[in-house]
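Chemist: 3D, please:
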Amino acid sequence: MYKIDLKKIYKCIIIGSGPAGYSASIYAARSDLNPIILSGKLPGGQLTTTNRVDNYLGFPNGIDGVELMDNCKKQITRFDVKILNESVTSVLFSEKKGGIHKIFFGKKNKNVLKSQGVIIATGSTPNFLGIKNEKKLLGSGVSLCATCDGFFYKNKNVAIVGGGDTALEEANYLAKICNNVYILVRKNYFKGSKILQHRIYKKKNINVLFQSTIVEIMGKNFLEGIKFFNNQDKKYETKMINGLFIAIGFYPNTKIFKNQIDLTEKGFIVVEKGKTLTSNPGIFAAGDVQDPDYRQAITSAGSGCMAALDLEKYLYSL
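Modeler: Down below sits the predicted model:
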């Protein structure tokens, strides 16, 4: 592990090591900012839980998520990016331009890094149903993103869990390529917007199952079907499907930044439109942590690039 100087004031500290963090580190390193990455609890981010990435530019045959992140890690080490396999425990951000920001890590906030610039790329965490087989079959029939994985279920039968905008958007997308799409909604109504509901009801191959709760995900090594309880008819039902998409929301990993920078009501970091600048000078945000809409690996990587360029411009202005 890279040996750090706790007395030194650095130019660029990156919190998080997914596509946004790795991309930011490359651009920062090429600008001689000597970035340090604190990799967090899940080095490589959510992509390390994805068996197949088929929509990332530059891989005509697709690539395994773990392999993609390993490639990114190898690439940043070529630019001498320093990686600390540590999780940030708390932060103390300055509110003044040119101020020094403190990033604490280790047991009982024992260690602290000081930096003029910080890029936050801590990503988000999806909500799960909390039932057996859910995580075991992730990437083997169970998915958290229709845009990412829908292609693998072309002309097949799939189900989506959720009743909000994300679930309805994914159902509309899947209806274009799948034979049948079942939407399981725990309540007896959709939470999603009316316009999305209208689109749902116009699709002949979308079947809405209100007051339905999944109780079992069937399959040993790959998804075979689901068993759910229909509260309207007070009975258990089974659907044999090829894909199950869980769309019950996600939350940004911003707990440690509360009261340090501006966050939205849902916890996303507020950034200047078209930029990665946060409410505090010298603090920038990239990837899912500031993106409630797209949440794709390629958009995260792009915003990581933006954050590094924004940080470089900020440091030159001091």
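Chemist: use CA for all of it now, contacts and neighbours both
Modeler: Will do.
Chemist: Near Thr49, how many other residues are there?
Modeler: Using other Cα atoms under 10 Å as the criterion, Thr49 is surrounded by 15 other residues.
Chemist: Repeat that for the one 4 residues further on.
Modeler: For Val53, the count of nearby residues is 21 (other Cα under 10 Å).
Chemist: Thought Asp64 was touching it, still the case?
Modeler: Yes - counting by Cα atoms under 8 Å, a contact exists between Val53 and Asp64, whose distance comes to 5.8 Å.
Chemist: another one to check against the first:
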Amino acid sequence: MSERYDIAIIGSGPAGLSAAINAKIRNKSIIVFGNEDFSNKLMRAPKVDNYLGFYGVTGKDLKDKFKEHISSMDINIIYEKINNVYALGEYFTLMVADKSYEAKKVILSTGIEFSKPLKGEEKFLGRGASYCATCDAPLYKNKTVAIVGYNEESQKEANFLSEIANKVYYIPMYKCKYDLLDTIEIVEDKPIEIVGNLKVEKLILKEREIEAEGIFILKDSVPPSELVPGLEMEEGHIKVNRDMLTNIPGCFAAGDCTGKPYQYMKAAGEGQIAALSAVSELDNK
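Modeler: This next block holds a predicted model:
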């Protein structure tokens, strides 16, 4: 049996890190999932003037202060992408590609994905469309697949998948020097639509079409409604109450994923509330 944490925090932006430090101060065992830069949005900010006490700083400056703070509290970030969260009564199971974690409470601080879903993406989820290449790779042995990659990390999944699939097309949604195996065909084009009958049959791009039995859309995070089955959404955001509790008992949310304004101060405050609410439930029980 895997270790069961008091609180699992998904996301390492201001909301997630605020939740982490407040839970840690109250002596709860925590695990935080995120990325090395904490938040891509934070790293892209040229100047921050509305974070109390830190004005006229860059996003990177703020990120460095965050890192200094959590390091002083011995809080580490797990650089793994959570693909599914299942509520199992007394605890939650968090699924990664080839393993799982357990926690009594969960705080979702995944931010918000500003890119719109491809046409047909939601329709064909589970029928050839997927958000995790390493999870579903065995289903595509000796088959043709296409990967729409929104970040550099998706290249690792493409390389892994190329060892199983017969043919892999890689459509990058960013610019960089690609570290892909020679067997992978890079297609620099704009994906428009996923089409098929009962299952995925092809990916329509602006300049061409690719026939494929599997389409993988690899972003920084899985859409909340797909991440947590049964999670209630409202106008594209996770619906929460004033305690940052979602409609699923024990599952909280904080930050941009809960709605506007998309501000670091708001996110940090909500992260604190979510952590204190989760701690209160644990202590009362």
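Chemist: related to what we said a few turns ago, spit out the residues that contact Val53 and Asp64 of the first structure alike.
Modeler: Shared contacts of Val53 of the first structure and Asp64 (Cα atoms under 8 Å, 6 or more residues apart in numbering): none.
Chemist: Need the counterpart of Leu33 of the first structure in the second structure.
Modeler: For Leu33 of the first structure, the equivalent position in the second structure is taken to be Lys28, counting by TM-score structural alignment.
Chemist: My guess is its match contacts Ile7. True?
Modeler: Yes - applying Cα under 8 Å as the test, Lys28 of the second structure and Ile7 come out as touching, 7.2 Å apart.
Chemist: out of the two, which sits in the more crowded spot?
Modeler: For Lys28 of the second structure versus Ile7, the count of surrounding residues by other Cα under 10 Å is larger for Ile7: 29 against 19.
Chemist: What's the more buried one aligned with over in the first structure?
Modeler: Using TM-score structural alignment as the criterion, Ile7 of the second structure maps onto Cys12 of the first structure.
Chemist: Please name the residues that touch its match.
Modeler: If you count contacts by Cα under 8 Å, 6+ apart, Cys12 of the first structure has them with 28, 33-36, 115-119.
Chemist: how does it look with 10 Å?
Modeler: When contacts are counted by Cα atoms under 10 Å, 6 or more residues apart in numbering, Cys12 of the first structure touches 24-25, 28-29, 32-37, 114-119, 282-283, 308, 311-312, 315.
Chemist: Mind giving me the ChimeraX select for those residues, buried ones only?
Modeler: Those of the contacts of Cys12 of the first structure that meet the burial criterion (16 or more other Cα atoms under 10 Å) are gathered into one ChimeraX selection, given here:
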select :24,25,28,29,33,34,35,36,37,114,115,116,117,118,119,282,283,308,311,312,315
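Chemist: Show me the contacts of Cys12 of the first structure that map onto helices.
Modeler: Residues of these located in helices (DSSP state H): 24-25, 28-29, 308, 311-312, 315.
Chemist: Using TSV, lay out those residues together with distance to Asp80 of the first structure.
Modeler: What follows is those, written out as TSV (distance: Cα to Cα, whole Å):
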residue	distance to Asp80 of the first structure
Ala24	13
Ser25	10
Ala28	11
Ala29	7
Ala308	16
Leu311	19
Glu312	18
Leu315	20
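Chemist: Enumerate the positions of stretch 101-115 of the first structure that are buried.
Modeler: Within stretch 101-115 of the first structure, the residues that qualify as buried by neighbour count (16+ other Cα under 10 Å) are 101-105, 112-115.
Chemist: I misspoke; the intended subject was stretch 256-276 of the second structure.
Modeler: Buried residues in stretch 256-276 of the second structure, counted by 16+ other Cα under 10 Å: 256-259, 264-276.
Chemist: do stretch 197-212 of the first structure as well
Modeler: Of all the residues in stretch 197-212 of the first structure, those buried under the rule 16+ other Cα under 10 Å are 197, 200, 205-212.
Chemist: Specify which member of the ones in helices among the contacts of Cys12 of the first structure is nearest to Ile226 of the first structure.
Modeler: In terms of Cα to Cα, no member of those lies closer to Ile226 of the first structure than Ala24, at 40.7 Å.
Chemist: What lines up with Gly53 of the second structure in the first structure?
Modeler: When the first structure is aligned by TM-score structural alignment, the residue opposite Gly53 of the second structure is Gly58.
Chemist: what about its match, neighbour count?
Modeler: 9.
Chemist: for it, helix, strand, or coil?
Modeler: Judged by DSSP: H, G, I helix; E, B strand; the rest coil, the three-state class of Gly58 of the first structure is coil.
Chemist: Distance of it relative to Leu68 of the first structure?
Modeler: For Gly58 of the first structure, the distance to Leu68 of the first structure equals 11 Å [Cα to Cα, to the nearest Å].
Chemist: What segments of the first structure are helices?
Modeler: Chain-ordered helices for the first structure, with DSSP H as the definition, fall at 19-30, 65-78, 146-149, 165-175, 194-202, 297-316.
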